[in-house]
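*Asks:* Have a look at this fold, sequence not included:
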């Protein structure tokens, strides 16, 4: 087999994207979604593996900023569109692409790489660790009373055209980005991600709806959703499919949920991605009626260990020497002294004795504060070399609120 890995050219985009259609099941994206992907593609950050004149492997990245504990925005390569044709698997194509990409991210000076995975088992060997989780809920709006807080009656709700309300929704979202680790600072074009609504992908649901929540004339929250009608012998059993909900304060958040509970001809609200510490679970009387499920979401990999660890703050003071293993990015391997607290941090090379030993994958899992180092130690993936170092570091790395990825890429 003779293959060649090379950067994508503008003229290669259709062949590159067609390869991904095959890799991800052979069902082409709806024209609306495909056109959006083309519009946001950063061609210099995409590449392909060719066998003759055909694309057999593809990968790429988007340029994002990701919020880290402390509120800073860290330049991050959003790894995406990774796939190899079945004819060329287990021949080193994926490994060569991931190695090439990490070298490129390093050259660009980005401290982090991150991805969402269709097959999570693949990416640990390349140094990516599970850093955030998604909460899924199917909320029974018949048996549960609608959320209520003092002041919700003062929130004005307006049903609007989602396209026309885009700017107002983005202003709300932008105010929330610094408040929670894992949030994406979106680049131009990505504000339209939440508006994609191809009829071919609705699976029986109606078109996208948007409700704005206002207080004293200011938009302070919104929800985007669609309604999927259904009936049985007892009457209407429709489902509200909640796409996004953002609010700047608890009262507005409760008001939006009360609105969703009250949509006619529906019996449930289903949402596939919310933070694991979502306040709704404490706005209802019976969490069991929310049918909660949790699964992994964002995988994070430090590409520059020193810069990444110095970019965030720490919940309690920490001073620890880390022995880091990294087979794919050798510039990360070795000992690093991390010193920091809630005001800032430093992370520099050292020859001092190591106090914790772990791979870059574990650093990725712990980086946003959603996975405790002590839990990873319980799985045998972090070793304590100085008594007390694990407990102190695990506490320092934690985050409140929980990290969350607001949408995939």
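*Replies:* Yes, it's here. It should be emphasised that the depicted structure is a prediction, and the values quoted were computed from it without experimental measurement.

*Asks:* hey, let's count contacts and neighbours off CA atoms from now on
*Replies:* Fine.

*Asks:* And the helices in the stretch 151-300 of the chain, which stretches?
*Replies:* Along the stretch 151-300 of the chain, the segments classed as helices by DSSP state H, counting those that start in this stretch run 166-176, 250-261.

*Asks:* Which strands or helices does the single longest helix found in the chain pack on?
*Replies:* Determined from DSSP state H, the single longest helix within the chain is helix 93-108. Using 3 or more C-alpha pairs under 8 Å, 6 or more residues apart in numbering; DSSP states H and E, the elements in contact with helix 93-108 are strand 54-67, strand 73-84.

*Asks:* Second structure follows, compare the two:
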């Protein structure tokens, strides 16, 4: 029987999601989590591959706005829920889904596609490059202390109900988005993602807790969401603080929130995942070696409309460079492009017949796009070739950012 790909109908969602659970190991999501995923799914942007009545492939996307260097919020397609049934491997199902999805994204005039990868090696062949990394830390708070900036002691901290404090916390988050590439402006419904607190998924930890930092007038200027996982050994308590989020634009408020997390009674460890690679926390701790820092890939990015994407961001230095771009999967991006950015902030990217200065694939452009991966480092791996002396340094300086890109939550 021939396979059929079609846009998801609302009455097919349960069968479609059952397939996705199977593709990710067969563990059934608790009912509240399942309903949350249902509420976020955009059926018109969701694809299913069907073998008769069986769903054997899936891919979906969310309509996001992604912060890019310069602070602009660019329409971006958040690729998600990609899976192929184990019975239908090596039949071109994934490639067909990626082909249809990128064509649809292009038609929808979103110049960028982004995803978080369960298996990073899969998506490079479809033109996605790793554009942002993240850190996990496991800090021994019996040995690590914080050196806090002036004003930290004046910050008032208050435990609040996560639900009732949602609006205040979202205002803090929204104020940070434009300042760091890779952050997502939360669309309606996504503000509740951070409040998901299903008992079956806590792993023995407490219900979600929230502490806010306030200015002298009682305004919320930062917050942390976390859980506490009690544990005991013969010598005493060995509890863990599991940090979900810490956000505060003010250094004193940021330090006060971390100090609070470090000093929770009956805990010896603070664990946090998905932190930015240039997190100020690394400069507050007394001994970074005791923080057990690990880096991993976070956000993978693809340029769908190359000139529109390159013109949407700002550049850190003036640049005039001709790029020879390889893009076999989206051939409309392939060829020579002249990218110019002046001191006045004007950016232009147009087709060119001039000799190329740099040669690279769209995957490398995706990696460098948010400013966290340098073209120079990619050239060191042989993935960018300099064809005009000096062009690599010029372009690498222009693409590089002042802060590391960061995806603060998965999707």
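*Replies:* Sure, I can see it. These numbers come from a predicted model, not from an experiment.

*Asks:* And for the very next helix or strand once past the longest helix of structure 1, what's in contact with it?
*Replies:* Next helix or strand after helix 93-108 of structure 1 toward the C-terminus (DSSP states H and E): strand 112-115. Contact with strand 112-115 of structure 1 is made by 74-80, 105, 128, 298-304, 308, 409, as judged by C-alpha atoms under 8 Å, 6 or more residues apart in numbering.

*Asks:* From those, keep the buried residues only.
*Replies:* 74-80, 105, 128, 298-304, 308 (16 or more other C-alpha atoms under 10 Å).

*Asks:* okay, stretch 372-383 of structure 1 sits on what stretch of structure 2?
*Replies:* Taken onto structure 2 by TM-score structural alignment, stretch 372-383 of structure 1 occupies residues 374-385 there.

*Asks:* Endpoints of that stretch, how far apart?
*Replies:* Stretch 374-385 of structure 2 has an end-to-end distance of 13 Å (criterion: C-alpha to C-alpha, to the nearest Å).

*Asks:* quick one: buried residues of that stretch?
*Replies:* Those buried within stretch 374-385 of structure 2 under the rule 16+ other C-alpha under 10 Å are 374-376, 378-379, 384-385.

*Asks:* Go through the residues you listed and flag which are in helices.
*Replies:* Reading helices off the buried residues of stretch 374-385 of structure 2 with DSSP H, I get 375-376, 378-379.

*Asks:* Tabulate these (JSON lines), appending distance to residue 19 of structure 2.
*Replies:* Converted to JSON lines, those look like this (distance: C-alpha to C-alpha, whole Å):
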{"residue": "375", "distance to residue 19 of structure 2": "39"}
{"residue": "376", "distance to residue 19 of structure 2": "42"}
{"residue": "378", "distance to residue 19 of structure 2": "37"}
{"residue": "379", "distance to residue 19 of structure 2": "41"}
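
*Asks:* Out of those, flag the one nearest to residue 273 of structure 2.
*Replies:* Using C-alpha to C-alpha, residue 378 comes nearest to residue 273 of structure 2 of these, at 26.1 Å.

*Asks:* check contacts around that closest one.
*Replies:* 364, 384.
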